[in-house]
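Colleague: Here's my sequence, what's the structure:
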Amino acid sequence: MTTMKTMKHRLLLLALAGCAILLAGCASDGSDNKGPAPEPARVKTLSVEGLSDDQWVYISLETGNKVGTSPLGDAAQDAAWKARTDWDIALCGELVRTNGGTSGNGQGAIQQIPNKSFNALDQAPADGYTTDTDDIVIRR
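Modeller: Alright, predicted model coming up:
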């Protein structure tokens, strides 16, 4: 059974991952464009059903939908999901993977910001993001 604290942590993680994915798509071309300021990003709450400790649940932050699942430790399924670009973040128990690094061909990354409330952030940090590697397991 998911507690309220666990759900808040999951939502915070999803929001931070969404910010990370949005930032990963931004690049500076060196121009000094002083056009109109962009609209502030909207924070959305996403509830995901069917989370478990023995299967990955792949989620698209663009659509807010669960894209699919795969068994934990299934190398063939991991390879198939790595090739896909229709997901942004995957959850399995306390494990998190992003569609970037060794887990996917996207540009996803994640960041934990200690000692600061998510609600206190004015904007997503410019650097300090972690991509998935074989040596790093991200835990919620």
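
Colleague: switch to C-alpha atoms for all contacts and neighbour counts from now on
Modeller: OK.

Colleague: quick one, helices of the chain?
Modeller: Chain-ordered helices for the chain, with DSSP state H as the definition, fall at 4-24, 75-83.

Colleague: Between the ones you listed, which one is closest to residue 128.
Modeller: helix 4-24 (9.9 Å; Cα to Cα).

Colleague: what's the closest one in contact with?
Modeller: Applying Cα atoms under 8 Å, 6 or more residues apart in numbering, the set of residues contacting helix 4-24 from outside is 43-47, 61, 88-89, 98, 107-112, 118, 124, 126, 129, 140.

Colleague: quick one, what contacts residue 77?
Modeller: Residues in contact with residue 77 (Cα under 8 Å, 6+ apart) are 70, 71.

Colleague: should've said residue 88
Modeller: The neighbourhood of residue 88, defined by Cα under 8 Å, 6+ apart, consists of 21, 58, 59, 60, 61, 98, 99, 106, 108.

Colleague: With respect to residue 134, which of those is nearest?
Modeller: residue 98 (12.6 Å).

Colleague: One more sequence to fold, the one below, so I can look at both together:
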Amino acid sequence: MKKAVYFMAATAVLLALSSCSKEQGNDGGEGGNVLEASVNASESGVWQYFSFAEGKVVGSGKEDETDNAAWAARTDWDIAINRYSIRTNSGEASSTGAKGGVYTFDSTVTFDSVAEVPAGATFSTDKAVTSEGMGGTTTTVKSEATVILFKTDAEGNKVMPPVYLQAPVYLFRSADGNHCYKVLFTQYQDENKESGHVIFSFAEVK
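Modeller: Below you'll find the model as predicted:
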């Protein structure tokens, strides 16, 4: 199997074509073939809800009480993306007791090397996160996973203008808790440098 090497940077120029997935034609390890999905999550404040089993976005919802409650009651999605933020169907993002979540691999782990769920892997669930911004204080239920990482200075502050770094490989658990998918985010910006045009590779692992 050819090793695919991915690089995430602010100058990424690959084009996100649609909210669907396609086979890449290589083996995904113990679980199956590697698929590639593209999701247009560029609209701020709007979540795109994705099903790994369907391999596509199954709907979208605004970041508000009504839409959040509606999607929390559904079990047909596994992750949701809003710009660089990620939500899983778990914890405070679910009102049904959905069993989603995320396990984050060490930065040295490659996508191709993940062939099974690590023994003793602990999956983190979604929580309400409060942050300060130009618009004031906001509280959002989301995962600890992100599409990209930000380069920071010695004091831990984001450098400006922002420099995007590749996020580690993630292992997402499906809403029903019966499946796990390794995921590598390979694009955050399109060829026009518009953020939120996300591309990722994924494959089921046992």
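
Colleague: ok, the contacts of residue 88 of the first structure in the second structure: which stay?
Modeller: Counting by both residues aligned by TM-score structural alignment, their matches' Cα atoms under 8 Å, the contacts of residue 88 of the first structure that remain in contact in the second structure are 58, 59, 60, 61, 98, 99, 108.

Colleague: ok, back up a step: and the contacts of helix 4-24 of the first structure, which are buried?
Modeller: The neighbour count (16 or more other Cα atoms under 10 Å) marks 61, 88, 89, 98, 107, 108, 109, 110, 111, 112, 118, 129 as buried among those.

Colleague: From these, which land in strands?
Modeller: Where these overlap with strands, as defined by DSSP state E, the overlap consists of 89, 98.

Colleague: In the buried ones among the contacts of helix 4-24 of the first structure, find the pair that's most separated.
Modeller: Taking Cα to Cα as the measure, these span a maximum distance of 22.0 Å, between 107 and 118.

Colleague: just the kept ones among the contacts of residue 88 of the first structure now: which is nearest residue 84 of the first structure?
Modeller: The nearest member of these to residue 84 of the first structure, counting by Cα to Cα, is residue 99 at 8.6 Å.

Colleague: Kindly tell me how buried the closest one is, as a neighbour count.
Modeller: Applying the criterion other Cα atoms under 10 Å, we find 28 residues in the vicinity of residue 99 of the first structure.

Colleague: That one: what's it in contact with?
Modeller: For residue 99 of the first structure, the contacting residues are 82, 85, 87, 88, 89, 105, 106, 107, 108, 109, taking Cα under 8 Å, 6+ apart as the criterion.

Colleague: how does it look with 6 Å?
Modeller: 88, 106, 108 (Cα atoms under 6 Å, 6 or more residues apart in numbering).

Colleague: if I pick the second one, what's in contact with it?
Modeller: By Cα under 6 Å, 6+ apart, the residues touching residue 106 of the first structure are 99, 100.

Colleague: What distance do you get for it to residue 57 of the first structure?
Modeller: In this structure, residue 106 of the first structure and residue 57 of the first structure are separated by 17 Å, where distance is defined by Cα to Cα, to the nearest Å.

Colleague: before we move on, what about the first one?
Modeller: For residue 88 of the first structure, the distance to residue 57 of the first structure equals 11 Å [Cα to Cα].

Colleague: go on, the last one?
Modeller: Note on residue 108 of the first structure: its distance to residue 57 of the first structure, by Cα to Cα, is 16 Å.

Colleague: Which stretches in the second structure count as strands?
Modeller: Going by DSSP E, the second structure shows strands at 21-27, 33-40, 46-51, 56-62, 79-82, 85-88, 101-104, 127-133, 136-142, 148-150, 164-166, 170-173, 180-189, 195-205.

Colleague: Quick check: which of those is nearest to residue 11 of the second structure?
Modeller: Using Cα to Cα as the criterion, the shortest distance between residue 11 of the second structure and those is 7.6 Å, found for strand 180-189.

Colleague: okay, now whichever residue in the first structure pairs up with residue 127 of the second structure: neighbour count?
Modeller: Residue-level alignment of residue 127 of the second structure against the first structure, with TM-score structural alignment as criterion, gives residue 133. Counted with other Cα under 10 Å, residues neighbouring residue 133 of the first structure total 13.
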